[in-house]
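Give me a 3D structure for the following:
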Amino acid sequence: MAVVDLQLLVQTILYFCIFLSGFAISIPVGVNTIKFDGMCILYADFTKGDGISKFRMQSSRRANCNFPVYMSVFACIFYGLGLGCYNAYAVWKSRANQSFGSAMWIMPFILINSTLFVMLLINGCMVSVGYKVFCDQLKEYSDIFRCGDGKNIKWINTVTSNTFTTGDYASLLTVAQIASWIACLLFLLQVSLGTLRFYRNRRLRQSSSDRERIGNVEPTA
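Just a heads-up that it's a prediction; the model follows:
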């Protein structure tokens, strides 16, 4: 039975988990924006209403919702799929050559994964804090006790005067929050494993060099 590089296999699985987490972030945030008639509720601002409505919600900047969507698509879905396939190929090659992993580029991916970890940390904070700001103000200006109860409110777009239903936005954003922090953790694990492989490969190369020097020394009489 062929033996594969275990660390490469773990990193491959993690990359495909990152790939899946991208969908769990982008789809809920995107669907939520559509459900709210194109308005972004992350960091949305509330004011007291007139005699017709209890409150008015002003959409925050679209960038507050676009950033998590685009970040998850490019950093998780595209990047995770690409690196997952690359590492899967490396795992397959390592069945025949256990030293294949030591020949792979390591440092560029450590730097990229470190950068993406920071970006996804920002992304997780934006989703979690933005949703909390929305919930706190919604409960303050309405009669609901739980943020998710807002799905029973009749919402009106003050710009277009269109009425709409929001659906279960609480569940959607809960999924997005969990997936954001999971993706952040996965990238942190990738940085740690990449660093471990970098030092392991350096020790292997050093050991190989030492053996070559010992082999080249001629015995003296």
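
only C-alpha atoms for contact and neighbour calcs from this point on.
Noted.

other SSEs contacting the longest helix along the chain?
Taking DSSP state H as the criterion, the chain has its longest helix at helix 169-216. Judged by 3 or more CA pairs under 8 Å, 6 or more residues apart in numbering; DSSP states H and E, the packing partners of helix 169-216 are helix 6-35, helix 107-141.

Distance-wise, check the residue nearest the centre of the chain relative to residue 46.
Taking CA atoms, centre = their mean, the centroid of the chain lies closest to residue 183, which sits 3.6 Å from it. As judged by CA to CA, to the nearest Å, residue 183 and residue 46 stand 31 Å apart.

can you check residue 69 too?
24 Å.

how much space between the nearest residue to residue 176 once chain neighbours are set aside and residue 58?
Using CA to CA, 6 or more residues apart in numbering and skipping residues adjacent in sequence, the residue nearest residue 176 is residue 25, 4.4 Å away. Remark: distance between residue 25 and residue 58 (CA to CA) = 23 Å.

Between these two, point out the one with more neighbours.
The residue with more neighbours, out of residue 25 and residue 58, is residue 25; 31 against 17, by other CA atoms under 10 Å.

to compare against the first, here's another:
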Amino acid sequence: MGMGNILLLSQVIAFLVSFLGSFFIFIPVSINLQEFDGHCLLGAKGTWNFSSGNVMLMDIKWGLHSDCGFSIFIGIVAMILSVFFIVWQSVNLFKNTDSSWVDAFVTCVICIIMCLLLFICSLILSVGYHRWCKTLTGYNSPFSRCEETEMNEFIIDSNIYTRNMFSELNMAQFGAWLCWICWLVLSVLSLIKVYQYHKKEAFLSSMNRERQRLLQSVGHRDPMVL
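Okay, here's the model as predicted:
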């Protein structure tokens, strides 16, 4: 297997992992939004108060809905792009062909952009979850760790279901960072492929110049005198 096929196979594998990882982003966040009645937990704050003999979280200031919306959007985009590139690169791999320089350059740009967007998405999920977790384990809280909230109801609202919150947000973080690593690898592989095309073009240009020089040298040679 040539170097080009190894790069192509590596890209297909990375896109496949990204495709699987994308489901861990938008599905848990979407379910969490539904279970919390459309409220986004990322960066949410509140205070613990005694109510009917129980300690409940009150005066909640929910996180920005755009944070959850952005995470869902990036997850769906990563899934769609991964499917597209899996099919396209698999066809090239099966036919033992490769993309053109323009295709490789466009792929490189897309990979770099997605890498940056997924990094932002991962930070939003991780930082937002950390702030929410800090609220859950803060002053007057009955919980010392976020994991303890997994099977407890601590919000007075019949439309809010909190029991799967910890698992959902951790899955979303896992999926986001996994996809970011995949697209980071894809960015590096794409840059290598573009560099190879550039190196090949430079080599062909050098060979063409040498050929033209030799032809000109032969064409201007003085005739032999007998």
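
Post the TM-score for the overlay when you can.
With the length set by TM-score structural alignment, normalised by the length of the first structure, the two chains reach a TM-score of 0.84; 213 aligned residues with a CA RMSD of 2.5 Å.

okay, now residue 146 of the second structure: neighbour count?
For residue 146 of the second structure, the count of nearby residues is 17 (other CA under 10 Å).

my guess is it meets residue 165, correct?
No. Taking contacts as CA atoms under 8 Å, residue 146 of the second structure lies outside contact range of residue 165: 9.7 Å.

Can you list the neighbours in contact with whichever strand in the second structure runs longest?
For the second structure, the strand with the greatest residue count under DSSP state E is strand 40-51. Residues outside strand 40-51 of the second structure that contact it (CA atoms under 8 Å, 6 or more residues apart in numbering): 32-33, 55-65, 67-68, 124-125, 127-132, 135, 139-141.

now those: which count as buried?
Among the contacts of strand 40-51 of the second structure, those buried by neighbour count (16 or more other CA atoms under 10 Å) are 32-33, 55-58, 63, 67-68, 124-125, 128-132, 135, 141.

Which of the three states applies to residue 218 of the first structure?
What DSSP: H, G, I helix; E, B strand; the rest coil gives for residue 218 of the first structure is coil.

Please give the number of neighbouring residues around it.
When neighbours are counted by other CA under 10 Å, residue 218 of the first structure comes out with 7.

Could you do residue 85 of the first structure as well?
15.

re the thing from before, who are the contact partners of the residue nearest to the centre of the first structure?
Per CA under 8 Å, 6+ apart, neighbours of residue 183 of the first structure: 18, 21, 22, 76, 120.

how close does whatever residue of the first structure lines up with residue 186 of the second structure sit to residue 14 of the first structure?
Structural alignment (TM-score structural alignment) places residue 186 of the second structure against residue 190 in the first structure. Per CA to CA, residue 190 of the first structure is found 7 Å from residue 14 of the first structure.

Repeat that for residue 214 of the first structure.
Counting by CA to CA - residue 214 of the first structure and residue 14 of the first structure are separated by 40 Å.

what about the two, which has more around it?
Shown here are residue 214 of the first structure and residue 14; by other CA under 10 Å, residue 14 has more neighbours (20 against 9).

Near the closest residue to the more buried one other than its chain neighbours, how many other residues are there?
Nearest-residue entry for residue 14 of the first structure: residue 186, 6.4 Å, with adjacent residues in sequence omitted and distances by CA to CA, 6+ apart. Per other CA under 10 Å, the neighbour tally for residue 186 of the first structure reads 20.

isn't residue 166 of the second structure right up against residue 152?
No. Between residue 166 of the second structure and residue 152 there is no contact under CA under 8 Å: 10.9 Å.

between the two, which one's more packed in?
Between residue 166 of the second structure and residue 152, counted using other CA under 10 Å, residue 166 has the larger neighbour count: 18 against 11.

Residue in the first structure paired with that one?
By TM-score structural alignment, residue 166 of the second structure lines up with residue 170.
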